[in-house]
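Enquirer: the following block contains a protein sequence and its predicted model.
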Amino acid sequence: MDKLEFEDLLERLCQRLSKESRDSDEHHKPSKFEARVRTVMGELLVGTGQEAAPNVDQGFPDIVVGKFGAEVKATESNSWRCIANSVSEGQRSLAVEQIYVVFGKFGGIPEVRWASYGDSIMHVRTSHVPRFEIEIGTENSLFAQMGTSYEEFRQRPMHEKMPYIRDYARGRLKPGERLWWLEDTELDEAGHSLPLEVRSILQLSAEEKKSIRAEATLLVPKIFSPSRSRNKKGAYVDVAMFYMTYRGILAHQTRDFFSAGSVGENGATGDYVRDATNRIQDEMRAAALYLEDALFLEYWGYVPERSSVILDWLRLADEMASDWTPSDELFLAEQGKS
């Protein structure tokens, strides 16, 4: 099978999966979608002498067909953009010469598209490890910005990739921002645990502060624990670590960011954390849709269904609060209360 034949197969695959996804939501979950892609690809390969084999090492890409590979991605949002694989590609199949991405977009009008994996990479971000971000149809390839190609970049060892990433990050810095990685170092596959750009929380606009407070409140319901409890102390550590490792924000006094009078002023109860949360319900609703599954897994211990994030959060918050019941006051519409 040559390149044109494999791309024709991908086109037929995506046409079929697009129709299926509009007729039924049975395979909209990422884990189910990958299995369905492999099944349909196998059916289309009948009679070609090829088969759609999984990457037996659970590595990269997800599916191997001879010298070609397909990395499967899916999102329940109305976007062609998502986080992709580690920059290191440490578990890449050696048999694969060219990789494509098969992307299922199940928000809005469901559709499945394919594209060259390298051409779809448009950003590199760091949370726990440097990871690519892809967008189907992007006109601004990351590697064009870096002055190299995906094929050339991927073959370099990690310590040779980092200068490209730092130069790219420097070009995106805003006034007052600094790179966190300053020196060339030999990095292992895990990379670095902190983002490249770090800002003080004092530099943020009022809207940015409100947004990241909503994110942290959603991820860390322990902030409603009694003031002298171990959970309360741990909550602010969790928040500070989230801001530093995921948002690149240095929070000097995390407790004050949630409990100072300025964030809950003019509230009905006089409990600043409680009143402040009442004021960020819309921001929390938004965060419930865009925060990554990996964050919920890290902070909650499991990945909730997107449709039930708010209700799950209310249950967790009710368990933590001792002198009030969050579900009596917050997100009443989601609970079917007037």
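Expert: Nice, thanks for sending it over. Numbering: from 1, shown residues only.
Enquirer: going forward, measure contacts and count neighbours with C-alpha atoms only.
Expert: Noted.
Enquirer: surely Asn55 touches Val64?
Expert: Yes. Using C-alpha atoms under 8 Å, Asn55 is in contact with Val64, at 6.3 Å.
Enquirer: ok, these two, which is more surrounded?
Expert: Val64 (23 against 17; other C-alpha atoms under 10 Å).
Enquirer: SS state for that one?
Expert: Put simply, Val64 is strand when judged by DSSP: H, G, I helix; E, B strand; the rest coil.
Enquirer: list the contacts for it?
Expert: Contacts here follow C-alpha atoms under 8 Å, 6 or more residues apart in numbering; on that basis Val64 touches Ala52, Ala53, Pro54, Asn55, Ala70, Val96.
Enquirer: who wins on neighbours among those residues?
Expert: For the contacts of Val64, the largest number of neighbours (other C-alpha under 10 Å) sits with Ala70, at 27 neighbours.
Enquirer: so which of the contacts of Val64 are in strands?
Expert: Ala53, Pro54, Ala70 (DSSP state E).
Enquirer: now those in CSV, with distance to Glu26?
Expert: Formatted as CSV, the ones in strands among the contacts of Val64 follow (distance: C-alpha to C-alpha, whole Å):
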residue, distance to Glu26
Ala53, 23
Pro54, 21
Ala70, 21
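Enquirer: other SSEs contacting the longest helix seen in the chain?
Expert: What stands out as the longest helix in the chain, according to DSSP state H, is helix 3-23. Other helices and strands packing on helix 3-23, by 3 or more C-alpha pairs under 8 Å, 6 or more residues apart in numbering; DSSP states H and E, are helix 30-44, strand 111-116.
Enquirer: relative to Thr254, which of the ones you listed is closest?
Expert: Closest to Thr254 of the helices and strands packed on helix 3-23 is helix 30-44 (C-alpha to C-alpha; 35.0 Å).
Enquirer: what is the closest one packed up against?
Expert: helix 3-23, strand 68-75.
Enquirer: just the ones you listed: most buried one?
Expert: Sort the helices and strands packed on helix 30-44 by mean neighbour count, taking mean count of other C-alpha atoms under 10 Å, and strand 68-75 sits at the top with a mean of 23.
Enquirer: contact partners of that one?
Expert: Contacts of strand 68-75 (C-alpha under 8 Å, 6+ apart): 6, 28-30, 33-34, 37, 60-64, 82, 84, 96-107, 117.
Enquirer: show the buried residues in these.
Expert: 6, 28, 30, 33-34, 37, 60-64, 82, 84, 96, 99-106, 117 (16 or more other C-alpha atoms under 10 Å).
Enquirer: putting a second one here so we can go through both:
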Amino acid sequence: MIISVNSNPDSSEFGLLLSSTISELNVQAQKSSEKISTLLGRSLEPYVRDVMSDLATGTPFENSIELIGGQKFPDIVAKKYYGIEVKTTTQNHWRTTGNSVLETTRVESVERIFMLFAKLANPMEFRCRPYEEVLSEVVVTHSPRYLIDMNLESGETIFDKIQIPYDTLRKKDNPIKPIIEYYKSKLREGEELWWIGQEDNGKASNIIVKIWNSLPAEDRSILKIKAMAYFPELFGSSNDKFGRLALWLITSESVVCPNVRDLFSAGGKGQVIINGKTYGNISRIFLNLFENLSQVVETIISTPATELSDYWRRHTTEKGKLMDWIDLVDIQGQKIRDAKHLNIKQMLTDLIFKK
């Protein structure tokens, strides 16, 4: 890690220092390509430090650049104001995974950051651009990170897409939220956000992935109850009605279930008695709902309306979420041939609000 001990920024001199540093690095890449090609990752940082220190002689940055350890961001800090993040690739392109969106390790005093990118494949080349101008998207490894593209055109950064400047976003208490909202707005049918969606509700996805049948019976029961609360389309007739549930099990609960349909549809039809009236020829998925209705209702009540709005893909409120869920299930139930003889809305209302 590299940090400066000086203070007052000087924009023009720093711009000249960056330009001369890149020029010198490219000259040395031609003269000593074998040596530089071995400087991967952090190995390049002290090399860049030495080049910058030599070129800083006679400038306001002379004797101010130091190499330090740790995981701080960015890698080079000059006069406690300017920063350079150093990235390398051995591939013949200008893209790589960047730093965390959260920037929890950022040097606090740094205001302007530049990306110094070393392409160590033939032909070897160094480039440098303002940090916020080369961040095209957000991708996920173990946390949301920026995707760096040194060839990115003007107006195509992730900040242009979410319509929030980089400096504004990074200073937010929750910089992930606007990014989540942007990617959610781009979802197509059958798509869900992986991991990143958890950032908005305080949950974390388990790093260990489990097979459904390996779960304890109690855990399987809890997940089925949540599924009936969160995914009203389960009670409809769509061919892909289990798709979002399957994605949710993987992305939110770290559970792989090869036979999601069987969880709700396996078994024959039956009957249920509500307020003394017997309803027959009821499909298994509705029998499962009626048998677990109190737990489903409890789940809906305990889940924030904002979270339910995401699951249901329609706005709901704390006051109206229970009736909204009944309406959604009823709408789906009307699409099933075997449920056309039933008034699902009335049945659920009678069971939930029974006198």
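Expert: Looks like it arrived, so ask away. The shown structure was predicted, so the numbers you read here are calculated from the model rather than taken from an experiment.
Enquirer: re earlier: need the helices and strands packed on helix 30-44 of the first structure in CSV with distance to Thr126 of the first structure, can you?
Expert: Formatted as CSV, these follow (distance: least, C-alpha to C-alpha, whole Å):
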stretch, distance to Thr126 of the first structure
helix 3-23, 30
strand 68-75, 19
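Enquirer: for Val237 of the first structure, find the nearest of the ones you listed.
Expert: strand 68-75 (30.4 Å).
Enquirer: where in the second structure does that closest one fall?
Expert: In the comparison with the second structure, strand 68-75 of the first structure aligns to the range 82-89 (TM-score structural alignment).
Enquirer: that stretch vs the first structure, average offset?
Expert: Comparison of stretch 82-89 of the second structure with the first structure after fitting gives an average deviation of 0.5 Å (mean C-alpha distance after the TM-score superposition for the first structure).
Enquirer: which of the helices and strands packed on helix 3-23 of the first structure sits most buried?
Expert: Buried most deeply of those, by mean count of other C-alpha under 10 Å, is strand 111-116, with a mean of 20.
Enquirer: which residue numbers in the second structure go with that strand?
Expert: Going by TM-score structural alignment, strand 111-116 of the first structure sits over residues 125-130 in the second structure.
Enquirer: return the distance of that stretch from the chain's centre.
Expert: 27 Å (C-alpha atoms, centre = their mean, to the nearest Å).
Enquirer: do the same with stretch 160-179 of the second structure
Expert: 14 Å.
Enquirer: what's the first-to-last distance across it?
Expert: Start to finish, the residues bounding stretch 160-179 of the second structure are 11 Å apart (C-alpha to C-alpha, to the nearest Å).
Enquirer: give the buried residues for it.
Expert: Buried residues in stretch 160-179 of the second structure (16+ other C-alpha under 10 Å): Tyr166, Leu169, Arg170, Pro175, Ile176, Lys177, Pro178, Ile179.
Enquirer: can I get the residues you listed in CSV with secondary structure and distance to Lys210 of the second structure?
Expert: Formatted as CSV, these follow (DSSP: H, G, I helix; E, B strand; the rest coil; distance: C-alpha to C-alpha, whole Å):
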residue, secondary structure, distance to Lys210 of the second structure
Tyr166, helix, 38
Leu169, helix, 36
Arg170, helix, 35
Pro175, coil, 31
Ile176, helix, 27
Lys177, helix, 28
Pro178, helix, 31
Ile179, helix, 29
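Enquirer: export those residues to CSV and tack on distance to Arg244 of the second structure?
Expert: Converted to CSV, those look like this (distance: C-alpha to C-alpha, whole Å):
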residue, distance to Arg244 of the second structure
Tyr166, 33
Leu169, 30
Arg170, 32
Pro175, 26
Ile176, 23
Lys177, 21
Pro178, 23
Ile179, 21
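Enquirer: farthest pair within the residues you listed?
Expert: Distance extremes for these: the farthest pair is Tyr166 and Lys177 at 13.9 Å, using C-alpha to C-alpha.
Enquirer: now the strands for the stretch 201-350 of the second structure?
Expert: Here the stretch 201-350 of the second structure has its strands, by DSSP state E, counting those that start in this stretch, at 210-211, 255-256, 270-274, 277-282.
Enquirer: which residues of the first structure does the last one align to?
Expert: Okay, so that is strand 277-282 of the second structure. Using TM-score structural alignment, strand 277-282 of the second structure pairs with nothing in the first structure.
Enquirer: and the gap between the residue located most distally from the centre of the first structure and Met1 of the first structure?
Expert: Distance from the C-alpha centroid of the first structure peaks at Gly47, with 38.5 Å (C-alpha atoms, centre = their mean). Noted for Gly47 of the first structure: a distance of 12 Å to Met1 of the first structure, by C-alpha to C-alpha.
Enquirer: quick one on the thing from earlier: and the helices and strands packed on helix 30-44 of the first structure: which comes nearest Asp312 of the first structure?
Expert: It's strand 68-75; of these, that one is closest to Asp312 of the first structure (C-alpha to C-alpha) at 20.4 Å.
Enquirer: compute the inter-axis angle for the helix or strand following the closest one and strand 68-75.
Expert: Counting by DSSP states H and E, the next helix or strand C-terminal to strand 68-75 of the first structure is strand 81-86. Between the axes of strand 81-86 of the first structure and strand 68-75, defined by axes from the mean of the first three to the mean of the last three C-alpha atoms, to 10 degrees, the angle is 130 degrees.
Enquirer: how big is the offset of whichever helix or strand comes after strand 81-86 of the first structure relative to the second structure?
Expert: As assigned by DSSP H and E, the chain's next helix or strand after strand 81-86 of the first structure is strand 98-105. Strand 98-105 of the first structure differs from its equivalent in the second structure by a mean of 0.6 Å after superposition (mean C-alpha distance after the TM-score superposition for the first structure).
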